[in-house]
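Visitor: okay, predicted coordinates and the sequence, questions at the end:
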Amino acid sequence: MTIVKPFEFEVLENLAPKDETPLWNKETTYKSDEKVQFKGFIWVSASDEDTHEEPDVYFDKWVKFAPTNENAFLDDELSTQTIASSDWSIKIKCDESFDCIAFLNLFMSKITIETKDGKIISEKSMIYRKSRTWWEYFFGKFKINKDDIIFLPFAIRGEITINFKAMGDVANLGHLLIGKKEFVGITVYPASSTYLNYSKTSTNEWGVTNVVAGKKAKYLEFVVAIEKKDFDYYDDLISQIYNTKALFIGDENENGFKKLTTFGILKDYSAPLEIDDYLQYKLNIQGLI
């Protein structure tokens, strides 16, 4: 079981396509439903009044709608994507020492990571062919990673450049996470992976059921084994991620359960204390949408 707590980073250069929504202008009178761009987000006017207030101050007159296209991969939601039709890149700076970069809800062909001096430290194709037989190896269809985690060969800090190569005319990214991986014990099987369904249903008096489709979120339940002598260290580490969005990796094996990886929050943690040399604690993780 590995937990990656995100670090803050600064975007020095962002070559993603710019959002075409017009910038907010204090001299302009906006009508209801008009959209503007302000401080990295798209805002929708909720009033026809002749007002000129800043959108992030008067919430009764403006509704925060979504991040701008170039900033969509920087918010905490996986469902919002930075959309590009060709190759693009970002240059970022992190003052913490990191060894893990996660790319979530993506669609592209390749990711290349370079240091400040241009040295390539990672180059990875998002296209793969998973085979169980020789026939599948030679004739099976290729697949594309929707989420990918790159563990660097060594921890670094400072500036890096990440290049995204398009798959045809698509190079989309939902979320970028940079952090340092922390081993927190051995996942004990069976583990549980389920989904929370946010769809709503209503059934009328004739038994006809209508469904309003909603999103779904992953929900994971783990039992993790550790040595008794390490409990205080791991307990303190886990306590630091309460109310923090983090990446949880239940199975790091190449042929392991990819479903046991999610970006989410810690919902429940319990650790029955025993006198044996080993003990087990429980984690419940709710994935983000």
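Guide: Thanks, I have it. Here the structure is a predicted model, which means the values were calculated and not measured.

Visitor: rest of the way, CA atoms for contacts and neighbours
Guide: OK.

Visitor: run through the helices of the stretch 151-289 of the chain in chain order.
Guide: Under the criterion DSSP state H, counting those that start in this stretch, helices of the stretch 151-289 of the chain are mapped to 231-239.

Visitor: and E10, how far is that from E159?
Guide: Using Cα to Cα, to the nearest Å, one gets 9 Å for the distance from E10 to E159.

Visitor: what is in contact with the two at once?
Guide: Here E10 and E159 share the contacting residues 92-94, scored by Cα atoms under 8 Å, 6 or more residues apart in numbering.

Visitor: dump the residues you listed into a markdown table; add distance to E123 as well.
Guide: Supplementary listing: the shared contacts of E10 and E159 in a markdown table, determined by distance: Cα to Cα, whole Å:
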| residue | distance to E123 |
| --- | --- |
| I92 | 17 |
| K93 | 19 |
| C94 | 20 |
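
Visitor: take this one as well and set it beside the first:
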Amino acid sequence: MPELPEVEALRGFLGERVVGRSVERVWPVAVHALKTYEPAVTAFEGVTFDGVERYGKFLGLRGGGLYLVMHLARAGWVRWSEELAEGAPRPGKGPLALRVRLEGGAGFDVTEAGTQKRLAVYVVRDPQEVPGVARLGPDPFDEAFTLEVFTGMLTGERRQIKGVLRDQGVIAGIGNAYSDEILHAARMSPFKLAAKLSEEETRRLYEAIGTTLGEAVERSRGLPLRDLKAEKKSGLRVHGRKGEACPVCGDTIREVSFSDSALQYCPTCQTGGKPLADRRMSRLLK
């Protein structure tokens, strides 16, 4: 799933290529991906894009007083082409969900792989009209996201810190992969209760959020879109690396599986050498 660093890279990539260019045609291929119907997505035809923005894990293209807002979900992506076909794409069961052709022939496809269709596309006059955007917590790169603000967010929070980091209503942009990476960098168990963090642990976690996400953004900056997913995977130290050696201490990275996801962690770095219990227990094995 694209998270803050990948969507930020998409924002920069598209911003350099679409701003100042007008839209020639829009083809909504997968109607199920459209979550709004008025204005229609074809209202962008003839419009000149004047900005590309990011809201957490949402991407927004702005032009003509409208916003084309996308949430790429687990398997969505944007594919750029310097020369898109002029004719309408064939409808079918392929990954193509939306095609935007710019004046001059360049443009981009919005695609979604797999059978779980969760890609969401909105056309709105204000990004706050998108429910997922309206509920977002502060962005980790916002100057207002200070250590004091973060500390206040955790006060009285009885959930496990892994779930808190992934909650878009608490902090915008962090998903399953980068929450694993942040917790590893902070040397913290994903099952630790947020309200139980000491002042020093809170500071360590806050710094790990900024450092981990910032480094991921820098690694992705300037890369072609086709390389961003590979860059994300290669830069991860624990997420998706069950059974491999921890790059910090050499211990074997372990996993806790859930119904539709899994988390990875290093016992030595994060849990005092003890493996985490079954997900239903949500506590350390004794």
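Guide: Good, I have the coordinates. Predicted model only: the values in this text are computed from it and were never measured.

Visitor: TM value for the aligned chains?
Guide: TM-score of the superposed chains, computed with TM-score structural alignment, normalised by the length of the second structure, equals 0.24; 127 aligned residues with a Cα RMSD of 7.0 Å.

Visitor: return a PyMOL selection command for the buried portion of the shared contacts of E10 and E159 of the first structure.
Guide: Selecting in PyMOL just the buried members of those, where the criterion is 16 or more other Cα atoms under 10 Å, is done with this command:
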select buried, resi 92+93+94
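
Visitor: and the shared contacts of E10 and E159 of the first structure as TSV, adding secondary structure?
Guide: Output for the shared contacts of E10 and E159 of the first structure, formatted as TSV (DSSP: H, G, I helix; E, B strand; the rest coil):
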residue	secondary structure
I92	strand
K93	strand
C94	strand
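
Visitor: for the shared contacts of E10 and E159 of the first structure, which one is nearest I111 of the first structure?
Guide: For the shared contacts of E10 and E159 of the first structure, the residue nearest I111 of the first structure by Cα to Cα is I92; the value is 14.8 Å.

Visitor: my read: that closest one touches I101, true?
Guide: No: counting by Cα atoms under 8 Å, I92 of the first structure sits too far from I101 to count as a contact (12.0 Å).

Visitor: E10 and E159 of the first structure: who's more crowded?
Guide: Neighbours per residue, other Cα atoms under 10 Å: of E10 of the first structure and E159, the larger number sits with E159, 18 against 12.

Visitor: list the contacts for that one?
Guide: 91-94, 115-116.

Visitor: now it: closest residue in space, sequence neighbours ignored.
Guide: Counting by Cα to Cα, 6 or more residues apart in numbering, the nearest residue to E159 of the first structure once its immediate chain neighbours are dropped is K93, at 4.3 Å.

Visitor: show me the contacts for that neighbour.
Guide: Going by Cα under 8 Å, 6+ apart, K93 of the first structure touches 9-12, 157-160.

Visitor: let's have those in CSV, adding distance to I178 of the first structure.
Guide: Conversion of these to CSV gives the following (distance: Cα to Cα, whole Å):
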residue, distance to I178 of the first structure
F9, 8
E10, 11
V11, 12
L12, 15
R157, 11
G158, 12
E159, 12
I160, 11
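
Visitor: mind checking which of those are in strands?
Guide: 10-12, 157-160 (DSSP state E).

Visitor: just the buried members of the residues you listed?
Guide: Members of those that pass the buried threshold by neighbour count (16+ other Cα under 10 Å) are listed as 159-160.

Visitor: now, which of the ones in strands among the contacts of K93 of the first structure sits nearest F65 of the first structure?
Guide: Once Cα to Cα is applied, the member of these that ends up nearest F65 of the first structure is V11, at 22.4 Å.

Visitor: sorry, back to before: so which of the shared contacts of E10 and E159 of the first structure would you say is closest to F138 of the first structure?
Guide: Checking the shared contacts of E10 and E159 of the first structure one by one against F138 of the first structure (Cα to Cα), the nearest turns out to be I92, at 39.3 Å.

Visitor: what sits against the closest residue to the closest one other than its chain neighbours?
Guide: Of all residues not flanking I92 of the first structure in the chain, V11 sits nearest, at 4.5 Å (Cα to Cα, 6+ apart). With contact set as Cα under 8 Å, 6+ apart, V11 of the first structure has these partners: 90-93.

Visitor: how about these in JSON lines, adding distance to T201 of the first structure?
Guide: Converted to JSON lines, those look like this (distance: Cα to Cα, whole Å):
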{"residue": "I90", "distance to T201 of the first structure": "43"}
{"residue": "K91", "distance to T201 of the first structure": "45"}
{"residue": "I92", "distance to T201 of the first structure": "44"}
{"residue": "K93", "distance to T201 of the first structure": "46"}
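
Visitor: any idea which of those is closest to T203 of the first structure?
Guide: The closest of the contacts of V11 of the first structure to T203 of the first structure turns out to be I90 (Cα to Cα; 49.2 Å).

Visitor: and the closest one, how far from I162 of the first structure?
Guide: The span separating I90 of the first structure from I162 of the first structure equals 5 Å under the rule Cα to Cα.

Visitor: between those two, which has more neighbouring residues?
Guide: Between I90 of the first structure and I162, counted using other Cα under 10 Å, I162 has the larger neighbour count: 19 against 16.

Visitor: touching, that one and K110? I think so.
Guide: No: with contacts defined as Cα under 8 Å, I162 of the first structure does not count as touching K110, sitting 10.4 Å away.

Visitor: check contacts around V18 of the second structure.
Guide: Residues counted as contacts of V18 of the second structure (Cα under 8 Å, 6+ apart) are 49-50, 102.

Visitor: hmm, try it at 10 Å
Guide: V18 of the second structure makes contacts with 48-52, 61, 102, 106-108, as judged by Cα atoms under 10 Å, 6 or more residues apart in numbering.

Visitor: about what we covered before: so which of the contacts of E159 of the first structure comes closest to L283 of the first structure?
Guide: Nearest to L283 of the first structure among the contacts of E159 of the first structure, counting by Cα to Cα, is C94 at 29.1 Å.

Visitor: and the strand or helix carrying R25 of the second structure, what does it pack against?
Guide: When secondary structure is defined using DSSP states H and E, the element that contains R25 of the second structure is strand 23-28. Where contact means 3 or more Cα pairs under 10 Å, 6 or more residues apart in numbering; DSSP states H and E, strand 23-28 of the second structure is packed against strand 96-102, strand 107-112.
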